[in-house]
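> Sequence first, then the predicted structure:
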Amino acid sequence: MNQLVTKKPEHETIYLRVKEMILFGEVVPGQPVTIHGLAESIGTGVTPAREAIRRLTAEGALVTRENRRIEVPEMTAHRLQQIELVRLTVEPALAQMAEKHCKKSNVAELERLDAQVDAAIQIGDVRGYLEANYRFHFYLYGLADAQILRRIAETLWLRIGPSLRVVCGRYGTANLVDHHRAATQALRNGDAVATQEAIAEDIRQGMEFVRQTAVNEHASSDPIDTN
């Protein structure tokens, strides 16, 4: 296939790079983000950096404060409560739907991704853990063939990712546990309900870590409307 046809436009590539920086905790809550600083750090022009910031602000991953400062929002109890409510509605449903389409090869891939999670935990690789954990969940959710729900889940992960980085910084990866193995075993058994329950418990556990570690009771939760 012609490489020119398959190559992503620069602005899309930059957007995905900045998105991953937020998802995997390279930008921490409360940290300001500037167009020029971002462009310099990832080696791109001002225009694609500005477009990436605009899109991620629209998705709630970044906020604009009253002084026009752009930053990753700090987590508040109220915001966390809303994120948890929607995650526990959407993601277990995606997991249950995924079971209907899951083949043995898909389970094997999930087990491979979970092994990457475990390896990152073992060596204390925080970014590697966050990325592998994300890849595990969204490979599973992709099997559901439910793009609207998957898109909602993606937006929620953008909002919680930086706080998960704070959790890892506080507890260390050695103290992290998950319910991935229960989920993959349930998929091997063809048990949609058990798959759903395993993912729901995985979410509850992660959100409780965030509640104990990363919630800032004094942070402003109301960005201004820049539209």
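Ah, there it is.
> hey, let's count contacts and neighbours off CA atoms from now on
Noted.
> Could I get the full set of helices for the protein?
Read by DSSP state H, the chain holds these helices, from start to end of the chain: 3-6, 10-23, 35-42, 46-58, 77-99, 104-123, 126-142, 147-171, 180-188, 192-213.
> Out of those helices, the one nearest Arg65 is which?
The minimum distance between Arg65 and the helices of the chain falls on helix 46-58, with 11.2 Å, by CA to CA.
> Could I get the buried residue list for the closest one?
Residues of helix 46-58 classed as buried: Pro48, Ala49, Arg50, Glu51, Ala52, Ile53, Leu56, Thr57 (neighbour count, 16 or more other CA atoms under 10 Å).
> take the one below as the second:
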Amino acid sequence: MSTVIPLPKLQPVVRNSMSEQVYRQLRDGLMSGRFTPGQKLTIRGLAEALGSSPMPVREALQRLQAENAFDMSDSSRLRVATLTVDQLREVRDARVALEGLLAERAALHVTSEDKSVFLDLYKRIQTAVDTDDQPGYLWNNFAFHRRIYQTANARLILSVVENFWLLMGPCFALVAPDHAHLQRSMDAHTRILEALATGDGAAARAAVTDDIMQAATSLERLLLRRHHTDKSRTALKRASKI
């Protein structure tokens, strides 16, 4: 019997441009790790959580499915996409190239106002780590990186990166309970912040690359461990039927 994973807390939306608001909130929720890989979703459940009618939710889910954010389960129900190890490595390499470029560009465009925002988000992430606030860490980590990349003034590149986040965001929820991983990530965030403060594009790229690689390494270990566990369970079930 599968475990029912509760939905994350969602904010009710107003009725103007309802479909777009539903889409944006679900998209941000996926990118920031508020859903988990393989989590099954229903239109009714999401509509109730959002304070929406089913139609805008259905439209939003169709858009997100077209962006590869969802798989179709055996029972024809939508579920949050799950990455294979090969897919994780492919996304990792693309993120290193594109997010590294965005960080480098951001260092050349950063303003005093940007630095203040970066520092505030950095402090929020640190507080979340110190208090073991996993949802707070995931959201503020997402906001920190997106704010930095927005500063790069490269909207086309950012839109591609966000498509990768749709796949990676739910995976981040799997490593958030690992306090050692979060501390390593904070070290990278500290170097990102310092590089942006001094306008050092090469250092910003290097620190972002390190952050991505560390997360990908932790996720790869976890996915491989889960794969081996699933294979063992399947073998046991087959053996029990003999």
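Cool, the structure landed. None of these values were measured; they are calculated from a predicted model.
> Could you get me the TM-score between them?
Once the chains are laid over each other, their TM-score by TM-score structural alignment, normalised by the length of structure 1 reads 0.86; 212 aligned residues with a CA RMSD of 2.0 Å.
> any idea which of the buried residues of helix 46-58 of structure 1 is closest to Gln205 of structure 1?
Ranked by distance to Gln205 of structure 1 (CA to CA), the buried residues of helix 46-58 of structure 1 are led by Leu56 at 26.5 Å.
> What lines up with that closest one in structure 2?
Leu56 of structure 1 maps onto Leu64 in structure 2, with residues paired by TM-score structural alignment.
> mind checking how far the residue nearest the centre of structure 2 is from Pro177 of structure 2?
Among the residues of structure 2, the smallest C-alpha distance to the mean C-alpha position (CA atoms, centre = their mean) belongs to Gly169, namely 1.6 Å. Gly169 of structure 2 sits 14 Å away from Pro177 of structure 2, taking CA to CA, to the nearest Å as the criterion.
> hang on, the earlier thing: correct me, but the match of Leu56 of structure 1 touches Arg27?
Yes. Under the criterion of CA atoms under 8 Å, Leu64 of structure 2 is in contact with Arg27, at a separation of 7.4 Å.
> still on that earlier bit, with Gln39 of structure 2 as the reference, measure out to the match of Leu56 of structure 1.
Spatial separation of Leu64 of structure 2 from Gln39 of structure 2 under the definition CA to CA is 15 Å.
> And Gly169 of structure 2, how far from Ala202 of structure 2?
Going from Gly169 of structure 2 to Ala202 of structure 2 by CA to CA gives 26 Å.
> which ones are touching the equivalent of Leu80 of structure 1 over in structure 2?
Applying TM-score structural alignment, one finds that Leu80 of structure 1 aligns to Leu88 in structure 2. Applying CA atoms under 8 Å, 6 or more residues apart in numbering to Leu88 of structure 2 gives the contacts Ala216, Glu220.
> hang on, the earlier thing: now which residue in structure 1 aligns to the residue nearest to the centre of structure 2?
By TM-score structural alignment, Gly169 of structure 2 lines up with Gly161 in structure 1.
> measure that match to Gln196 of structure 1 for me?
Using CA to CA, Gly161 of structure 1 is found at 22 Å from Gln196 of structure 1.
> With Ile123 of structure 1 instead?
29 Å.
> More neighbours: which of the two?
Between Ile123 of structure 1 and Gln196, counted using other CA atoms under 10 Å, Gln196 has the larger neighbour count: 24 against 12.
> That one -> structure 2?
Matched to structure 2 by TM-score structural alignment, Gln196 of structure 1 sits across from Arg205.
> Can you tell me, leaving aside adjacent residues, what's nearest to that match?
Counting by CA to CA, 6 or more residues apart in numbering, Arg205 of structure 2 lies nearest to Gly100, which is 4.3 Å off, once chain neighbours are set aside.
> Also Gln126 of structure 2?
Met186 (7.1 Å).
> Tell me if I'm right that that neighbour and Arg124 touch.
No. Here Met186 of structure 2 lies out of contact with Arg124, judged by CA under 8 Å, at a distance of 11.2 Å.
> Contacts only, for His36 of structure 1.
Contacts of His36 of structure 1 (CA under 8 Å, 6+ apart): Val46, Ala49.
> what's the distance between it and Asn133 of structure 1?
In this structure, His36 of structure 1 and Asn133 of structure 1 are 31 Å apart, going by CA to CA.
> now swap in Thr76 of structure 1 and tell me
Between Thr76 of structure 1 and Asn133 of structure 1 the computed distance is 23 Å (CA to CA).
> if you count what's nearby, which of these two comes out ahead?
Taking Thr76 of structure 1 and Asn133 together and counting by other CA under 10 Å, Asn133 has the greater number of neighbours (20 against 17).
> For the residue in structure 2 that Phe136 of structure 1 lines up against, grab the count of nearby residues.
Using TM-score structural alignment, the equivalent of Phe136 of structure 1 in structure 2 is Phe144. Using other CA under 10 Å, Phe144 of structure 2 is surrounded by 21 other residues.
> ok, now the one 4 residues further on?
In terms of burial, Ile148 of structure 2 registers 25 neighbours under the definition other CA under 10 Å.
> for Ile203 of structure 1, same thing?
By other CA under 10 Å, 19 other residues sit near Ile203 of structure 1.
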